[in-house]
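J.: Based on what follows, work out the 3D shape:
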Amino acid sequence: MSVIYVLLAISILVAVIFFIAFIVSVKSGQYDDSYTPSVRMLFEDELVKTPKTSAKEFTKKKIQLNKQV
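T.: Predicted coordinates for the structure are as follows:
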């Protein structure tokens, strides 16, 4: 039974150490994103959804293109 208490204490100690390491790394800027702002201007355009054309409109456009050629 005393082994459980020892293992519990060790696991809590390890969890606290990892939590402190995480807080230190966040405060030091380890997780700051320095790459995305430099390429954000390349991906700023939003996708434009085109209206769906029906089968009749598609064949009309196809016939018009064939007449032009």
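
J.: going forward, measure contacts and count neighbours with C-alpha atoms only.
T.: OK.

J.: Show me the helices in this structure, by range?
T.: 2-27, 36-39, 55-68 (DSSP state H).

J.: Return the distance of the first one from the chain's centre.
T.: The gap between the average C-alpha position of helix 2-27 and the chain average comes to 30 Å, counting by C-alpha atoms, centre = their mean, to the nearest Å.

J.: what does the last one give?
T.: In terms of C-alpha atoms, centre = their mean, the centre of helix 55-68 is found 41 Å from the chain centre.

J.: compare with the first, here's sequence two:
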Amino acid sequence: MSVILVLIITSIVVAIVFLGAFFWAVKSGQYDDTYSPSVRMLFEEKGKKKVNHE
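T.: Coordinates of the predicted model:
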């Protein structure tokens, strides 16, 4: 019974830590960019080379 209690408390602490990290990321502006993902596919990546298939 004490093992179940320890697991429940540990899982609640981990959930609170992840929730706090999520709110910190939202508050710091991590998810503010809504424009560039929609146009990213229109531009070529600089690291890729064009392959001539002959």
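
J.: overall similarity of the pair, as a TM-score.
T.: TM-score of the superposed chains, computed with TM-score structural alignment, normalised by the length of structure 2, equals 0.62; 38 aligned residues with a C-alpha RMSD of 1.7 Å.

J.: ok, back up a step: reformat the helices of structure 1 as a markdown table; add mean neighbour count.
T.: As requested, these are exported to a markdown table (neighbours: other C-alpha atoms under 10 Å):
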| stretch | mean neighbour count |
| --- | --- |
| helix 2-27 | 11 |
| helix 36-39 | 9 |
| helix 55-68 | 10 |
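
J.: Distance-wise, check the spatially most central residue of structure 1 relative to K60 of structure 1.
T.: By C-alpha atoms, centre = their mean, the mean C-alpha position of structure 1 lies nearest to T36, the distance being 11.1 Å. Distance, T36 of structure 1 to K60 of structure 1, using C-alpha to C-alpha, to the nearest Å: 45 Å.

J.: cool, V16 of structure 1 as well?
T.: For V16 of structure 1, the distance to K60 of structure 1 - C-alpha to C-alpha - is 70 Å.

J.: can you check S2 of structure 1 too?
T.: 84 Å.
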